[in-house]
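Novice: My questions are about this predicted structure, shown below with the sequence.
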Amino acid sequence: MDLDKIDRAILIALQADGRATNASLAERVGLSETPCARRLKRLEADGYIEGYRAVLSRSALGLGLVAFVQVRFSVHDRKLSDRFEREIQAIPRIVACHNVSGTADYLLQVVARDLDDYGTFMRDVLRVLPGVSAVESMLSLREVKRYAGLPLL
């Protein structure tokens, strides 16, 4: 389905404020409430909107360290990769994981309280995951841009 200008405006508004009421959303996009609600239901049903969630403050939660971790495997075995991927799903500190091309097999985004906490996590959790032969960490010094939603090209 092609998105029209109003559909795009609804998606942009919801990415900025997922708790917007139907009334405020309708006002922002220039529709009355009933057609806006119908469009929103259609966007949800068609899979453009996967869900709604709160954006939590890392600093308020005491998670002051963000690390990007390149993980390499020495043996490329499908069962091993599947096991690795299953295990990382259960680790809350790993907030994102991508199977990537290049010198690494996976790129992880990890949060921790501080450097000591991250070091313990690296030693006791990351390095012992199935298939892992090498890890390389890059610590975030400062977040320049935070995920603000997907672009509607």
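Specialist: Here it is on my side, so go on.
Novice: CA atoms for contacts and neighbours, from now on please.
Specialist: OK.
Novice: Next one: Lys145 from Arg83, what distance?
Specialist: Applying Cα to Cα, to the nearest Å, the value for Lys145 to Arg83 is 33 Å.
Novice: neighbour-wise, which of the two wins?
Specialist: Arg83 (13 against 6; other Cα atoms under 10 Å).
Novice: Let's verify the residue nearest to that one when sequence neighbours are not counted: helix, strand, or coil?
Specialist: In this structure, Arg83 finds its nearest non-sequential neighbour in Pro130, 6.8 Å apart by Cα to Cα, 6 or more residues apart in numbering. Classification of Pro130 using DSSP: H, G, I helix; E, B strand; the rest coil returns coil.
Novice: Got another one to weigh against that:
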Amino acid sequence: MQLDQIDRRILRSLQRDGRIQNIDLAKEVGLSPSPCLRRVRLLEEAGVIKRYVAVVDGATVGLGLTVFARIWFRSQDAESTAAFIEAIQKVPEIVECHLMVGDCDALLRIMIADLNSYWRFQADRLTRIGNVRNVKTDVPMATVKRSFEVPL
């Protein structure tokens, strides 16, 4: 789908506030409400807009620690990698997984209560996922930027 400047303005606005009323969105992007709504629907149907979500502060719901775990596989064949992917889909603490090119095979972002909980999670769950040979964990000192906006 080719995006024009109005589509990009719509997307920037919706990324800042997914609950914005169509009438306010239309004013913000310089359209009348009907064509604005039509464009939003087209962006949704084309898969440009995947879904709308609420961003929850992990610390306020008891998940105050985010760690990054670098994973090395025992085997990099397609079947073993697919089994790993299927297994991590079922682990809610793993909120992101990226298959990597470079030093490690996968990079996970994990949200958990605290360091002791992570230690138990790594020993009891993470290292027991099939094909996991080694785990190295990085614990950030502070989050200085976190964005959910795609730069348009």
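Specialist: All right, it came through fine. All values reported here derive from a predicted model rather than from experimental measurement.
Novice: just to revisit the earlier point, which residues does the aligned partner of the residue nearest to Arg83 of structure 1 in structure 2 contact?
Specialist: For Pro130 of structure 1, the aligned position in structure 2 is occupied by Gly130, per TM-score structural alignment. By Cα atoms under 8 Å, 6 or more residues apart in numbering, the contact set of Gly130 of structure 2 is 80, 83-84, 87.
Novice: List just the nearest of those residues to Arg51 of structure 2.
Specialist: Closest approach to Arg51 of structure 2 among the contacts of Gly130 of structure 2 (Cα to Cα): Ala87, at 23.8 Å.
Novice: Helix or strand: which one has the closest one?
Specialist: helix 78-89 (DSSP states H and E).
Novice: what about Ile10 of structure 1, which SS state?
Specialist: Classification of Ile10 of structure 1 using three-state DSSP returns helix.
Novice: contacting residues for it?
Specialist: Contacts of Ile10 of structure 1 by Cα under 8 Å, 6+ apart are 25, 29, 40.
Novice: Would you mind giving these as a markdown table with secondary structure, distance to Ala13 of structure 1 and neighbour count added?
Specialist: A markdown table is the format used below for the contacts of Ile10 of structure 1 (DSSP: H, G, I helix; E, B strand; the rest coil; distance: Cα to Cα, whole Å; neighbours: other Cα atoms under 10 Å):
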| residue | secondary structure | distance to Ala13 of structure 1 | neighbour count |
| --- | --- | --- | --- |
| Leu25 | helix | 7 | 24 |
| Val29 | helix | 8 | 17 |
| Leu40 | helix | 11 | 21 |
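Novice: ok so, going back, what's the following helix or strand after the helix holding Ala87 of structure 2?
Specialist: Past helix 78-89 of structure 2, the next helix or strand by DSSP H and E is strand 94-99.
Novice: Sort out which residues of that next one are buried, please.
Specialist: 94, 97 (16 or more other Cα atoms under 10 Å).
Novice: can you list contacts of the helix or strand that that strand is followed by?
Specialist: Using DSSP H and E, the helix or strand that directly follows strand 94-99 of structure 2 along the chain is strand 106-112. With contact meaning Cα under 8 Å, 6+ apart, strand 106-112 of structure 2 is reached by 58, 62-72, 93-100, 118.
Novice: Now, of these, which are buried?
Specialist: Here, 16+ other Cα under 10 Å leaves 63, 65-72, 93-94, 97, 118 buried among the contacts of strand 106-112 of structure 2.
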